[in-house]
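Undergrad: Need the 3D shape of this:
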Amino acid sequence: MDTGMLVRHMHRTVMVCAMVVLAGCTRHGQEGVARYRTNCGICHHGGEGMKGEIPPVSGRVDRIATTAEGRHYLIDVLLNGLNGPLDIQGVHYNFSMPPFRAHLSDEEIASILSYLATRGDTFPAPVFRAEEVAAARAQPLASGKVAEERRHLDATYPLP
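TA: Here you go, the predicted model:
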């Protein structure tokens, strides 16, 4: 087999593997992208946010979700919103995120968070379940309480 033929064969193999991996993506991934774009992307853009205005989410959700407390906090943010000052990666943000409790189902919130978790370096990426969201939904919080939850979590497990 000559070098050109070997390169073409390897290229095809890589493409087939990529298609297999993409075909194996769960409904969470597909629905998560769509729900993120519709509900979150308008502010957070592609996940990078806007420095000093809207915090980034890419590369952070997966790391926060490595603890049970972090997972709970992330769910609380989407359900209940978040207000107040935040310092993230050395940048100060003072913003208000609306609650999505009345607009998104448990499955939709789980799919958004699962999608965002794939936007980081954690492998395998954390997967959120609708049952987790339902449990948190049963205990509504004011957005100020979510900010307190964040401060407590950051003191225990420094947030990225």
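Undergrad: rest of the way, CA atoms for contacts and neighbours
TA: OK.
Undergrad: which SSE is the nearest residue to H72 once chain neighbours are set aside in?
TA: Spatial nearest neighbour of H72, chain neighbours left out: A136 (7.3 Å); criterion: Cα to Cα, 6 or more residues apart in numbering. A136 is part of helix 130-137 when elements are defined by DSSP states H and E.
Undergrad: Next, count neighbours for F128.
TA: 22 (other Cα atoms under 10 Å).
Undergrad: what does A125 give?
TA: Neighbour tally, A125, other Cα under 10 Å: 19.
Undergrad: can you check P140 too?
TA: 14.
Undergrad: Buried residues of the helix holding A136, list them for me.
TA: Buried residues in helix 130-137, counted by 16 or more other Cα atoms under 10 Å: E132, V133, A134, A136, R137.
Undergrad: Next secondary structure element downstream of it?
TA: helix 143-156.
Undergrad: Show me what that next one is packed up against.
TA: Packed against helix 143-156 by the contact rule (3 or more Cα pairs under 8 Å, 6 or more residues apart in numbering; DSSP states H and E) you find helix 68-80, strand 82-88.
Undergrad: one more, for comparison:
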Amino acid sequence: MKKRLLAVIFCLSMPTGSALAADGATLFLANCSVCHQANALGVPGQFPSLAGRVDRIASTPEGKQYIVGVALNGLMGPITAGGNAYSGFMPSFKMLPDDQIAAILNHVAGLPGGTDATIFSVDDVVAGRKKSITPSAMVEKRKALEAQHPLP
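TA: Just a heads-up that it's a prediction; the model follows:
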């Protein structure tokens, strides 16, 4: 009985859902850092840096939609980011709740300074979910965006 009570108390003390979404840094570490590293600087030639780039890409409405699209749909194929070539696969994170995806994106958009940005809203993620496309089609969207203006 004591073990069961302790387990219930432990579970109730764990932050979930919206409580976790408020901490984009924790969510980033749990979901993204294995590839992009804890500081979001990536590994040249393997995983692109996100720090100092996501906010710049999201400075246009098309760029913002692209970033949300990558988080929801993943990305597969060759890209150039920060002057380095990458040919790989980023999985979709559409299994995460909308508020958590927005929190992760805002955290990364605030890097390298460390202060979460307020660029992405839950509504942006909800709208992005309505446009489900393949990971390889996200590469094509990136090429179209790159044709409009160079991406960092």
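Undergrad: coming back round to it: report all helices and strands that the helix holding A136 of structure 1 contacts.
TA: Applying 3+ Cα pairs under 8 Å, 6+ apart, we find helix 130-137 of structure 1 packed against helix 68-80, helix 106-117.
Undergrad: would you turn the ones you listed into JSON lines with distance to S143 of structure 1 and mean neighbour count?
TA: Below are those laid out as JSON lines (distance: least, Cα to Cα, whole Å; neighbours: other Cα atoms under 10 Å):
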{"stretch": "helix 68-80", "distance to S143 of structure 1": "6", "mean neighbour count": "21"}
{"stretch": "helix 106-117", "distance to S143 of structure 1": "17", "mean neighbour count": "25"}
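Undergrad: Between the ones you listed, which one is closest to R12 of structure 1.
TA: Minimum separation from R12 of structure 1 across these (Cα to Cα) falls at helix 106-117, 27.4 Å.
Undergrad: could the helices and strands packed on helix 130-137 of structure 1 go into CSV alongside distance to V20 of structure 1?
TA: Compiled in CSV, these are given as follows (distance: least, Cα to Cα, whole Å):
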stretch, distance to V20 of structure 1
helix 68-80, 29
helix 106-117, 18
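Undergrad: so which of those helices gets nearest P99 of structure 1?
TA: helix 68-80 (4.3 Å).
Undergrad: mean deviation of that closest one from structure 2?
TA: By mean Cα distance after the TM-score superposition for structure 1, the fitted helix 68-80 of structure 1 averages 0.3 Å away from its aligned residues in structure 2.
Undergrad: Map P150 of structure 2 onto structure 1.
TA: P150 of structure 2 maps onto P158 of structure 1 when the alignment is built from TM-score structural alignment.
Undergrad: On the three-state scheme, its match is what?
TA: Three-state call for P158 of structure 1 (DSSP: H, G, I helix; E, B strand; the rest coil): coil.
Undergrad: where's it relative to S96 of structure 1, distance?
TA: Look at P158 of structure 1 and S96 of structure 1: by Cα to Cα, to the nearest Å, they are 21 Å apart.
Undergrad: Counting neighbours, go ahead and name the busier of those two.
TA: Using other Cα under 10 Å as the criterion, P158 of structure 1 and S96 rank with S96 on top: 14 against 11.
Undergrad: Need the single longest helix in structure 1, by residues.
TA: In structure 1, ranked by residue count with DSSP state H as the criterion, the top helix is helix 3-23.
Undergrad: and it, which stretch of structure 2?
TA: Taking TM-score structural alignment, helix 3-23 of structure 1 hits no residues over in structure 2.
Undergrad: what comes up buried for the very next helix or strand once past that helix?
TA: Next helix or strand after helix 3-23 of structure 1 toward the C-terminus (DSSP H and E): helix 27-39. Residues of helix 27-39 of structure 1 classed as buried: H28, G29, E31, G32, V33, A34, R35, Y36, R37 (neighbour count, 16+ other Cα under 10 Å).
Undergrad: S114 is in contact with the second one, correct?
TA: So that's G29 of structure 1. Yes: between G29 of structure 1 and S114 there is a contact under Cα atoms under 8 Å: 7.0 Å.
Undergrad: re earlier: to which residue of structure 2 is the residue nearest to H72 of structure 1 aligned?
TA: Here A136 of structure 1 is matched to G128 in structure 2, going by TM-score structural alignment.
Undergrad: ok, that match - contacts?
TA: Neighbour list for G128 of structure 2: Q65, V68, G69, L72 [criterion: Cα atoms under 8 Å, 6 or more residues apart in numbering].
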